[in-house]
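Chemist: Test case, fold it:
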Amino acid sequence: MIAALERQIFDFLGYQWVPILANFLHIMAVILGIFGTVQYRSKYLILYAVWLVLWVGWNAFIICFYLEVGHLSQDRDFIMTFNTSLHRSWWMENGPGCLVTPIINSDLAIEDHHVITVTGCFLDYQYIEVVSSAMQIFLALFGFVYACYVSKVFMEEEDSFDFIGGFDSYGYQAPQKMSHLQLQPLYTAQCNLISCKIPFQGNGR
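Modeler: Got it, this is the predicted structure:
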């Protein structure tokens, strides 16, 4: 959750709307996974695991995008911004050691934008984005294994739960009808007109 929130903040600062939407869905999925764990809901954990598969695919695409694998290019702004603004990573201008120099009245600048030069970066912004996506993939793989294991445990506990009226041999059984018992006196008394004689039955005390 902390890693997802950190990535969401930096994507907001860079106005990258597609990653912002993906991060929001991921945060919702993480909350769903936490709720499923606390409430012992295996179905929520299964949904969380399915989303993690998609999340791994998305982060793999981000890595390929910044490394410009194949026909991918960072010049295609619509991929990250729904074609509403120029795509740029926040780390492009704010990376460690980066020195930003604006170029005034440049002919290369389009309307409402300016041209800058970035120099002296200890680590280029695309590699920072790649490391961030790689960390998300690692966390997603760990979360996938966790979700599968915990959901399996929950499902086994649900199957072994002994419901009232179950079909096992130790389940509830209806009370049987009691047969009529013939009552017999423990002792008899012999009486005459003067006194009664009761046989003594004791333990010798």
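
Chemist: C-alpha only now, for contacts and for neighbours.
Modeler: OK.

Chemist: Test my guess that residue 104 contacts residue 115.
Modeler: Yes: applying CA atoms under 8 Å as the test, residue 104 and residue 115 come out as touching, 7.5 Å apart.

Chemist: ok, those two, which is more surrounded?
Modeler: Legend: neighbour count by other CA atoms under 10 Å for residue 104 and residue 115, higher for residue 115 (14 against 10).

Chemist: so where does the residue nearest the centre of the chain fall, helix or strand?
Modeler: Central residue of the chain (CA atoms, centre = their mean): residue 33, 2.2 Å from the mean position. Using DSSP states H and E, residue 33 sits in helix 17-38.

Chemist: Residue 47 now?
Modeler: Going by DSSP H and E, residue 47 is part of helix 42-66.

Chemist: Would you indicate which residues of that helix are buried?
Modeler: Across helix 42-66, burial judged by 16 or more other CA atoms under 10 Å covers 42, 44-46, 48-49, 51-52, 55-56, 58-60, 62-66.

Chemist: Proceed likewise with the subsequent sequence, for comparison:
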Amino acid sequence: MGCCSGRCVLIFLCTLQLITALERQAFDFLGYQWTPILVNFFHIIVVILGLFGAIQYHPRYIILYVAWTVLWVAWNIFICCLYLDLGGLSKESDYMSLGLTSHHSWWKDNGPGCENRDLPAAKWQSDDSPALISTLGCVLEYQYIEVLHSALQLLISLLGFVISCYVVSVFNEEEDTYLYK
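Modeler: Okay, here's the model as predicted:
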């Protein structure tokens, strides 16, 4: 196979997906978001298996990667809808922390350009309504950072889905030609 073969592209996409998933996992750990931590963990395992399948010419592992990619795309669409408050979902819900803690996205307090206030009382709107306001002065609001993470994962996953389907078909064609020789 050549340098720009489907297999090499799949190896590159799996490696890129692994790097971005590990980055996302680190920030989810910082925010104690348990649901994404679990889903990212499974994603990392399946991407490693897909990478192994591409390197070792094992189409069954790549088929597992293809099946997981469908679920991963659905998960990232859910994340986008959640953080954009679409479809009756709310970013203020406790879906992401499994209802165990009141933690939220790490980017909510530590986004690029956000002012960190040392006084926790400064984040309350008023004594009558204890609703939290977002941190002021952010270059990019936290929900858009989360949506950008998910959009990047969606793009890589959709490309990986198409390329992995192609690689599986090529592997099966090569296997058929060796059987008939």
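
Chemist: Mind listing what's buried along the top helix by length along structure 2?
Modeler: In structure 2, assigned by DSSP state H, the helix with the most residues is helix 142-180. Neighbour counts over helix 142-180 of structure 2 (16+ other CA under 10 Å) mark 142-143, 145-147, 149-151, 153-154, 156-158, 160-161, 163-165, 167-168, 171 as buried.

Chemist: now swap in stretch 104-117 of structure 2 and tell me
Modeler: So stretch 104-117 of structure 2, judged by 16+ other CA under 10 Å, has buried residues 104-109, 111, 114.

Chemist: I'd like these laid out as a markdown table, including distance to residue 90 of structure 2 and secondary structure.
Modeler: A markdown table is the format used below for the buried residues of stretch 104-117 of structure 2 (distance: CA to CA, whole Å; DSSP: H, G, I helix; E, B strand; the rest coil):
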| residue | distance to residue 90 of structure 2 | secondary structure |
| --- | --- | --- |
| 104 | 12 | coil |
| 105 | 13 | coil |
| 106 | 17 | coil |
| 107 | 16 | helix |
| 108 | 15 | helix |
| 109 | 18 | helix |
| 111 | 20 | coil |
| 114 | 22 | coil |
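
Chemist: Can you add distance to residue 130 of structure 2 and give those residues back as CSV?
Modeler: Shown next, in CSV, are the buried residues of stretch 104-117 of structure 2 (distance: CA to CA, whole Å):
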residue, distance to residue 130 of structure 2
104, 17
105, 19
106, 21
107, 21
108, 17
109, 17
111, 22
114, 21
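
Chemist: mind checking what residue 16 of structure 1 lines up with in structure 2?
Modeler: Residue 16 of structure 1 maps onto residue 33 in structure 2 when the alignment is built from TM-score structural alignment.

Chemist: so that match touches residue 97, yeah?
Modeler: Yes: using CA under 8 Å, residue 33 of structure 2 is in contact with residue 97, at 4.5 Å.

Chemist: More neighbours: which of these two?
Modeler: More crowded of residue 33 of structure 2 and residue 97, by other CA under 10 Å: residue 33, with 25 against 20.

Chemist: so who does the more buried one touch?
Modeler: Contacts for residue 33 of structure 2 (CA atoms under 8 Å, 6 or more residues apart in numbering) come out as 96-98, 103-105.

Chemist: can you rerun that using 7 Å?
Modeler: By CA atoms under 7 Å, 6 or more residues apart in numbering, the contact set of residue 33 of structure 2 is 96-97, 103-104.

Chemist: what do you get for residue 40 of structure 2?
Modeler: Residue 40 of structure 2 neighbours (CA under 7 Å, 6+ apart): 21, 25.

Chemist: do you know how far it is from residue 10 of structure 2?
Modeler: In this view, residue 40 of structure 2 and residue 10 of structure 2 are 19 Å apart by CA to CA, to the nearest Å.

Chemist: Kindly report the same for residue 61 of structure 2.
Modeler: Going from residue 61 of structure 2 to residue 10 of structure 2 by CA to CA gives 13 Å.

Chemist: after superposition, how close is the helix holding residue 33 of structure 1 to structure 2?
Modeler: Helix 17-38 of structure 1 differs from its equivalent in structure 2 by a mean of 0.6 Å after superposition (mean CA distance after the TM-score superposition for structure 1).

Chemist: number of nearby residues for the aligned partner of residue 45 of structure 2 in structure 1?
Modeler: Correspondence of residue 45 of structure 2 to structure 1, assessed by TM-score structural alignment: residue 28. The number of residues packed near residue 28 of structure 1 is 13, by other CA under 10 Å.

Chemist: can you check residue 67 of structure 1 too?
Modeler: Neighbour tally, residue 67 of structure 1, other CA under 10 Å: 16.
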